[in-house]
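Colleague: below: sequence and its predicted model.
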Amino acid sequence: MIKILKLFAIILFTAGLLFSALAIFGLYIFFTAQNENRLPPAGEFINGPDNFSFAVISDSGMRDEPLDLILKDIKTKNVKFIFHLGDQARSLTINHFEYLLQFLDARLGEIPFYAVPGNHDITKSGTTNTRSYKRAFGQMNYYFSYGDTLFVILNTADSRFGKKRQIWLENTLSLLRKSFKNCIVLMHVPPVDPRPNENYAMYSDADELKNILSKYNINCIIAGHIHEYNEGVFAKIPLYIVPPSGQKMRGHTLKYGYLLCKTGKNSKPEIEKIDVTNKRGRNYLLSMLSSDLDGIKSAIIALSCLITSFIVLFAALLASHKKKN
């Protein structure tokens, strides 16, 4: 019995040390990852050529390896920046979002990366929490221009586009649209599902969004969420659905990939689907640790294991002492 108690104490103590290491890792992630170029240039007018390329990815949150391959491919295309249209995260913890920033920093360097919120980035088990997302990626509705193109980013992560957002969009387009040759609108949940007999789209406010966008000569709408590349029309505007870059593929999508978009002063934006890989791959260890065992949880578990191990060891020593007497 005494030997069993001592062995149990050793196991608990070892577990305590392990979770202490995970807690330290969590603190390291928390304090070292923030990078300003993952925040959008909200409200900025950026000088640049009228002819340029940018990439759009979406729905990467469940697998790291496909996203890794996709980002490597994008780096060969000489893009000015990358949009991620949401569902990056496995967890809403700050540690996990800091891991995402480190992941991007290691692979993209100085290439700007602008996020759009997805439902899995701000909602879990029916509860909305935007703190981690905003800390890592900034505003949820914003606009900026590059060259002669205006980009408008909309938060449709809750499958709605409420009155305050409608007013913001109307004011933004009425003030700025006439100053730019092109205008591209990006969001996570699309206003409509372009697939026949499917409705994986906004629950409400699509008509209100249609009334606003139809007035301002929008070149195209780009969205994610469906996990399948597709094309459609909304408010007489071309609608493109981005293929997934890590989450489960649906429909006829056979490969993870992204959209490569090219703009020009005398022509409409050109959009090309780029296929990269058909393998779901794996999750990297640090991703799982940052999402499933963040620093606070690890510290609590570590402390519990260490305290329990000392209690068990004390009980074993006390029993051994009584046995000798």
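Modeller: Structure received.
Colleague: could you use CA atoms for every contact and neighbour count after this?
Modeller: Will do.
Colleague: which one's the longest strand in the chain?
Modeller: As assigned by DSSP state E, the longest strand anywhere in the chain is strand 267-277.
Colleague: let's bring in a second model and compare:
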Amino acid sequence: MLFSTLSWLRWVGCAVALGMLGGCELLEFSPNAFNGPKDQTDLTAKNLARLEANPLRAGDTLRFVFTGDSQRFYDHAEKLVESVNRQSGLAFMVVAGDISDFGLAREMRWVDDQLNKLDIPYLTVIGNHDQVGNGREAYQHVFGPLNYSFVYGDTKFILIDTNSREYNFNGRIPDIGWLQQQTRSLDGAKRQVVLCHVPPLDGDFDPKLTEPYAQTLAAAPKLTFALNGHTHRFEEGQPFNDGVTYIGSYSFQKDQYVILTVWNDANDQPRYRLKTIAF
């Protein structure tokens, strides 16, 4: 009887403690839960709004930061932010996917805790690690659409999900039809840029879609370059020998990032230069 009474008292004590924690919203019952502060939802839309509030005049040169794969390298993010904030003339930063390691919303928020200290907005594209478990839904909750585009100044940016393996190579990712529709029109811009996570010659890219993807980019008017993450190393080249330059990003772990500067020359053709920054 004494044992039963003590057990019951312990159970009541635990229930009260859990109730108090739950009432304060301090207890997260699942690591896959999306609950979190409202200011860390729809971050893509919020950062695009910040861009719109600081427009770039027509004809002005655009400078932006290109990096990728923050994943578990959170201890490198603080120094990256400090370095970026020391640069001048930057419009925004793009992160080429794999913001998280295990597709958890809390990981994405941890990265945002650092990146929201940037003096400039930042934008992301979804990576394969961001789709682990229910990561796809978490990414959409924290950031927003998997495929989207926007125009800033004279440049149109097209961001597309190319993580084919996460869809079991179903022949629909990347969405070639959507990409073709986006690249056909500059929407008033003078050049365009495509950003994805998995590059088209990688084993995680659907091999059935490699050729149509490359052909779509080769046919895109005024394409400056195509950007990607995933490999964790900087690369620059034309792997298809079709005139399209592909540039891969450093991961956060490499303590380096790239500043890209884009403009149109006297013949109205897109030009760029890049600079690697170590921090």
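Modeller: That came in fine, so what should we check first? Keep in mind the model is a prediction, meaning the values are calculated, not measured.
Colleague: next SSE after the longest strand of structure 1?
Modeller: Next along the chain after strand 267-277 of structure 1, taking DSSP states H and E as the criterion, comes helix 285-292.
Colleague: the helix or strand where Q166 of structure 1 lies vs structure 2, mean deviation?
Modeller: Per DSSP H and E: Q166 of structure 1 is located in helix 163-176. Average distance, helix 163-176 of structure 1 versus aligned residues of structure 2 after superposition (mean C-alpha distance after the TM-score superposition for structure 1): 2.2 Å.
Colleague: so which bits of that helix are buried?
Modeller: Under the neighbour-count criterion of 16 or more other C-alpha atoms under 10 Å, helix 163-176 of structure 1 has 165-166, 169-170, 173 buried.
Colleague: what do you get for stretch 67-86 of structure 1?
Modeller: 67-71, 74-75, 79, 81-86.
Colleague: out of these, which sit inside strands?
Modeller: Among the buried residues of stretch 67-86 of structure 1, the subset assigned to strands under DSSP E consists of 82-84.
Colleague: picking up where we left off before, so how far is the longest strand of structure 1 from its chain's centroid?
Modeller: Here strand 267-277 of structure 1 is found 21 Å from its chain centre; the criterion is C-alpha atoms, centre = their mean, to the nearest Å.
Colleague: sorry, back to before: looking at the ones in strands among the buried residues of stretch 67-86 of structure 1, which is nearest S20 of structure 1?
Modeller: S20 of structure 1 lies nearest to H84 out of these, by C-alpha to C-alpha, at 33.9 Å.
Colleague: residues in contact with that closest one?
Modeller: Taking C-alpha atoms under 8 Å, 6 or more residues apart in numbering, we find H84 of structure 1 in contact with 56-58, 113-116.
Colleague: do G26 of structure 1 as well
Modeller: Shown in contact with G26 of structure 1 (C-alpha under 8 Å, 6+ apart): 95, 290, 294-296.
Colleague: hang on, it in a helix?
Modeller: Yes - judged by DSSP: H, G, I helix; E, B strand; the rest coil, G26 of structure 1 forms part of a helix.
Colleague: nearest spatial neighbour of the spatially most central residue of structure 1, skipping sequence neighbours?
Modeller: The residue lying closest to the centre of structure 1 (C-alpha atoms, centre = their mean) is Q88, at 2.3 Å. Computed as C-alpha to C-alpha, 6 or more residues apart in numbering, the closest residue to Q88 of structure 1 that is not its neighbour in sequence is G61, at 4.2 Å.
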